[in-house]
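>>> What follows is a protein structure lacking sequence information:
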């Protein structure tokens, strides 16, 4: 059973600074020569990219619902064999959601660090810490880090109010410019933050002044046996769009395609690169095509190659932003409309608030595939759905799945390891 120091970083709510602290921890220990592996709780795409920049290694998602308990255990056991430190960034507040970050920490035996904002608080800080530490019996609790602290005296007040058995691990002062900037789907992408490494290094410097400079306790990660993955895609070459417009890709999905036997190649529609002609299938993941709609519209070399790919009957899988790009047009919130390739009938309209959010599950002939949805757009299309996902927690109707010739399109971000046979069927054009 592999062992490795491990810590889950959580908070009372979103916005407390979990990602910045996790990234700072990863960068600090990496600078000291340790091999750091970071995981992200939940279905997030953006936080993992920033955490990968901080740690120097791919960041995989952990979620008891989407990934499954055995899937989470397998990922962590493998990481424990390779790393000197495992960090897991939580999602929302510690107990928010079903399953929650607390559920994950308790299931895996990973101690919890609570990042708590001290802004506009004194002794009440201790009450919040007390509640997080005691709310669930048996939850492994490591201690608290105070964020947004106004002064040394403020830090002293916060620390003095804590019960003696809740460790104080230090504080981060207000005004330290290390926070990571955001946009409408969450944090900005690493390539959009010019001073990202300076921010990460500053966060690491500050972490070095706290008790978090010391490694957390070692955790034993049980290995689980996982079913062998048949090479259903052996001999298949899959082209994957990957750039600033199409970047919402689970690393575990790419791993699965390779385990299924596929060869992966990448191209950039934003750079007007064509789909390689010798590919058997293509994948347009989600991302931010709406931010680059005019450029994508001008890049006819790329769009013409996609049209040629489809006209030859080759499977094309399009998720969320990838689906929007294939429509006839994208209209921004200010009314600006940009024509797109029109490989899918219909049009996309951006919204100022999110249009859908939540975990999804789709039952197919190959089994049930899990995933999630989170988008700020709506799609108007004459297409009739071939299948309909369901919300995992309520069973209510979820995202539609469309089939238009060899194109399979949906808003749902599927986690393909939850159903490898379905993933293979997608890229063989046999999913529906």
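The structure has been received and is ready for your questions. Keep in mind that this is a model prediction, so the values were computed, not measured.
>>> C-alpha only now, for contacts and for neighbours.
OK.
>>> What separation do you get for residue 309 and residue 322?
Taking C-alpha to C-alpha, to the nearest Å as the measure, residue 309 falls 15 Å from residue 322.
>>> same thing with residue 7?
Relative to residue 322, and taking C-alpha to C-alpha, residue 7 is found at 35 Å.
>>> try this one next to it:
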């Protein structure tokens, strides 16, 4: 009989995006990691960038939790496994606490994890009490931990905020507005979200500075004994079935660098479970294509590195030969962009790219695609998402399209999945474990 595992846990949520959830989650992880605790951090929903900060803060791999994309059984298994090993589990929410189907509140309530609300209180006074009351009581039975006010001007401002709360026990402290930081925020942003931690030489110092500030709050002063009030019993999930080795004997080459960094660890793990040998290479470092049976070009920031990518003519020729040999190539979002003829940046400059998929990429000032998506293939349904600030004008054949969860494929709705010979490309980011059989098909399983 498999038994439950008990561990203190918090869901760090907010009333909207931009309140400081990532900063607080990373700072809390860093604070306890410095004290010798084993901290496991998860991120709700699709996100490639926040996990870089949480991994730096905790020293452990960060996984996704999403009741639709990864599935409830997957969430239960990951939380149970983490609770067996960790002293503290932190789960950063996405958007607002109650936003969307399968919301952060749904996850917190499903697993009985207390919610810590982070509220940007820079231009706020007693209204904080109304916001906290609403978040706390809107959903009957929602597990609740308290509130942490962010970007607070000083001790007088903090007292004003605290006095506005109906329940004094809700107050878990205030983080100050950081002098000299852009907008008073710790973590810089760009068009797809936060700048990844590995791109900033002072990333750890930034985390330490906020961890130090957090240490002065009631939340930060909680030791292991005090954190027991947030303990959760994570039930043992049923044993998962074995994934068939549909890619046994095959090597999948994966582009891995600053231009192609949107890679879920679980996706690499799924490829390995399918029997594939995963071989990473760096287009930006000038690598040639490793000997392989299939290629995965994941998403990332090709628009920031277009010149260097275009300069790697040897790799472009390798990819051209790979496709000429009829070998599979799956390109997601930024990976698809890199294959285009050219890209026009927001400043109007146009850069050539690899020219292996006809079409032109145009960067946009606003979001061009966002949200959960599913891709139906003959082998099964892949779940995933889309999030991009560019458009792709291509004459390539559209083999199919993605659709919103539970909806049928419709013309000119969802993301196009282009097919040209053995090349398939889309703005769609796939969660491979949602259908190992469909994933294996993307990389050539079943082909002679």
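Sure thing, it's come through. Because the structure is a prediction, the values reported are computed rather than measured.
>>> ok, residue 158 of the second structure to residue 185 of the second structure distance?
For residue 158 of the second structure, the distance to residue 185 of the second structure - C-alpha to C-alpha - is 17 Å.
>>> Nearest residue to the most centrally placed residue in the second structure in space, please, no chain neighbours.
Nearest to the mean C-alpha position of the second structure, by C-alpha atoms, centre = their mean, lies residue 47 at 1.6 Å. Excluding the flanking residues, the one nearest residue 47 of the second structure by C-alpha to C-alpha, 6 or more residues apart in numbering is residue 64, at 7.8 Å.
>>> okay, the one helix or strand the one you found maps to sits on what stretch of the first structure?
In this structure, residue 64 of the second structure sits in strand 63-65 according to DSSP states H and E. Structural correspondence for strand 63-65 of the second structure: residues 60-62 of the first structure, per TM-score structural alignment.
>>> What lies in contact with that stretch?
The contact list for stretch 60-62 of the first structure, computed with C-alpha atoms under 8 Å, 6 or more residues apart in numbering, reads 38-44, 48, 67, 72, 250-252.
>>> That one vs the second structure, mean deviation?
By mean C-alpha distance after the TM-score superposition for the first structure, the fitted stretch 60-62 of the first structure averages 1.0 Å away from its aligned residues in the second structure.
>>> I'd like the distance from that stretch to the chain centre, please.
Stretch 60-62 of the first structure sits 7 Å away from the centroid of its parent chain (C-alpha atoms, centre = their mean, to the nearest Å).
>>> How about stretch 165-174 of the second structure?
Centroid separation for stretch 165-174 of the second structure versus its chain: 30 Å, with C-alpha atoms, centre = their mean.
>>> how big is the offset of whichever helix or strand comes after the strand holding residue 64 of the second structure relative to the first structure?
Following strand 63-65 of the second structure in sequence order, the next helix or strand is helix 72-85 (DSSP H and E). Helix 72-85 of the second structure differs from its equivalent in the first structure by a mean of 1.3 Å after superposition (mean C-alpha distance after the TM-score superposition for the first structure).
>>> And for helix 72-85 of the second structure, what's in contact with it?
4-7, 38, 40, 65-67, 89, 234-237.
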